[in-house]
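Q: Okay, sequence plus prediction incoming.
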Amino acid sequence: MTETTDAPRPIGLGDAAPNFTARSTKGQLALGDYRGRWLVFFSHPADFTPVCTTEFIAFAKRQPDFDKLECSLLGLSVDSLYSHLAWVRAIEAHFGVAIGFPIVEDPSMAVGRAYGMIDATSQDSAAVRATYIIDPDGIVRAINIYPHTVGRSVDEVLRTVAALQQTADGKRLTPEGWQPGEAFLAPPSEQLMEGDDLGWFCRTIDAA
């Protein structure tokens, strides 16, 4: 049985992530269990599918990098817990990769609909490949949604988590293509942005 709080609309950046309680491959859990840590909460269309399998292998292999950022991983699909467990065993048997993070079952699509992962009129989740990055206070800080035909980039998810952590205080920005260890941009003041002078754009802050 999966229980969830209803969301009046699809959640957006800055919204509190809807709480839920559900069964997973690691036992019963609630979203609130992750308070105090960053969380990457991602849905996949179905177990035993080629793109999803490559994604889960990639997430599992990079879990130590997420751990260094004090960021947990949590997967979800409409498949049953028994399907999740069989899929996890098959991945380990065929690829030698253990999936160390939980995968939540959502057969009623209650969680997916609360998050806007699944359209309210949809009868399945075939078009959903959503990622939500949630901060330690339970606030959604980034959302990424792909069609079922396009796989995610785990490197980009890691980069986004690192960027969000480094800019959380609002005192610096990350430029295009920023990678951990590189310099930041300084937030421009209104005075500096007046006129046509782009000198404010060149103000950088050294990496911590």
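A: Yes, it's here. Numbers count the residues shown, from 1 in each chain.

Q: all contacts plus neighbour counts: C-alpha atoms, from now on.
A: Will do.

Q: wait, Arg113 sits on Asp119?
A: Yes: taking contacts as C-alpha atoms under 8 Å, Arg113 lies within contact range of Asp119: 6.4 Å.

Q: what about these two, which has more around it?
A: When Arg113 and Asp119 are compared for neighbours, Arg113 comes out ahead with 21 against 17, by other C-alpha atoms under 10 Å.

Q: then this one, side by side with the first:
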Amino acid sequence: MTGSHALRLGDIAPNFEAATTQGDVDFHVFKKDSWAILFSHPEDFTPVCTTELGAVARLSSEWAARGVKPIGLSCNTLESHAEWIADINETQSADVRFPIIADADRRVATLYNMLDFQDATNVDKKGMPLTVRSVFIIDPKHVIRTIITYPASTGRNFNEILRVVDSLQLSDKRKIATPVNWVPGDDVIIPPSVKQEDADRLFPGHKVIKPYLRTTKLD
């Protein structure tokens, strides 16, 4: 079972219809005019995944503040998801309300190249591959802006994913880039593509460390 062509930054996120814990969704309709984070976990009732989905739920106000809709996925049934959500809420002090796709036939996982063909232990009881920990950050125009893939053994840092969203949204509004370890409020970088005369106009008082390395505070 193989996916379509490898998805890249700048591609339009493939649309799909699927059953979720919040009802049937048409993905592009679900996220219309919003950002979305489509993320997969290997399997329900597993320890790392339980902590991850709890973290996503606890960040619900942060996603909402940025206009981001999270939507999860694994190769399990709706019944499995519903039973597991109770465990997540109980053990993680969470309230899972975002939709989780039931992708038992691996149709969406194949479309997004989420299946794990490397780890022989990351399979279901029938020996079918499960998903890795994929993350797709998708903008309001359905454009894929970030792709991150973690192995099954490594839990994600969703605060880092929030930070990436902050960087993307800020760079869309202003002609800037963000430096290493940037968080909102830190100085940003003026890209080399911005001519000096434009930098003087757009970012008065900016610092020129090198002709190619210019930093500035934002109002």
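A: Yep, it's here. Being a predicted model, the structure only gives us computed values, none of them experimental.

Q: Would you state the helices of structure 2 in chain order?
A: For structure 2, the helices defined by DSSP state H cover 27-30, 47-58, 60-65, 78-92, 107-111, 158-173, 196-202.

Q: JSON lines for the ones you listed, including distance to Val208 of structure 2?
A: Output for those, formatted as JSON lines (distance: least, C-alpha to C-alpha, whole Å):
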{"stretch": "helix 27-30", "distance to Val208 of structure 2": "43"}
{"stretch": "helix 47-58", "distance to Val208 of structure 2": "39"}
{"stretch": "helix 60-65", "distance to Val208 of structure 2": "33"}
{"stretch": "helix 78-92", "distance to Val208 of structure 2": "47"}
{"stretch": "helix 107-111", "distance to Val208 of structure 2": "45"}
{"stretch": "helix 158-173", "distance to Val208 of structure 2": "19"}
{"stretch": "helix 196-202", "distance to Val208 of structure 2": "10"}
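
Q: closest one to Asp187 of structure 2 among those?
A: Taking C-alpha to C-alpha, helix 158-173 is the member of the helices of structure 2 nearest to Asp187 of structure 2, at 11.9 Å.

Q: How about the contacts made by the counterpart of Ser72 of structure 1 in structure 2?
A: In structure 2, the residue matched to Ser72 of structure 1 (TM-score structural alignment) is Lys69. If you count contacts by C-alpha atoms under 8 Å, 6 or more residues apart in numbering, Lys69 of structure 2 has them with 31, 34-37, 63, 98.

Q: swap the cut-off to 10 Å and go again
A: With contact set as C-alpha atoms under 10 Å, 6 or more residues apart in numbering, Lys69 of structure 2 has these partners: 30-32, 34-38, 60, 63, 98-99, 137-138.

Q: now the counterpart of Lys31 of structure 2 in structure 1: how far from Glu190 of structure 1?
A: Aligned counterpart of Lys31 of structure 2 in structure 1: Tyr34 (TM-score structural alignment). Distance of Tyr34 of structure 1 to Glu190 of structure 1, given as C-alpha to C-alpha, to the nearest Å: 38 Å.

Q: which one of these two has more residues nearby?
A: Comparing Tyr34 of structure 1 with Glu190 by neighbour count (other C-alpha under 10 Å), the higher total belongs to Tyr34, at 19 against 7.

Q: measure the residue nearest to the more buried one when sequence neighbours are not counted to His94 of structure 1 for me?
A: The shortest distance from Tyr34 of structure 1 to any non-neighbouring residue, by C-alpha to C-alpha, 6 or more residues apart in numbering, is to Pro136 (7.3 Å). Separation of Pro136 of structure 1 from His94 of structure 1 (C-alpha to C-alpha) stands at 35 Å.

Q: Then Asp6 of structure 1?
A: 39 Å.

Q: Have a look at these two and say which one is more surrounded.
A: For Asp6 of structure 1 and His94, the more surrounded residue by other C-alpha under 10 Å is Asp6, and the numbers stand at 14 against 8.

Q: about what we covered before: separate out the buried members of the contacts of Lys69 of structure 2.
A: With burial judged by 16 or more other C-alpha atoms under 10 Å, the buried subset of these is 31, 34-38, 60, 63, 98-99, 137-138.

Q: I'd like to know how many residues surround Leu130 of structure 2.
A: Neighbour number of Leu130 of structure 2 under other C-alpha under 10 Å is 27.

Q: Same check on Ser24 of structure 1?
A: Using other C-alpha under 10 Å, the number of residues around Ser24 of structure 1 comes to 23.

Q: go on, Ala168 of structure 1?
A: When neighbours are counted by other C-alpha under 10 Å, Ala168 of structure 1 registers 12.

Q: Tell me which residue of structure 2 lines up with it.
A: Superposed on structure 2 with TM-score structural alignment, Ala168 of structure 1 falls opposite Asp172.
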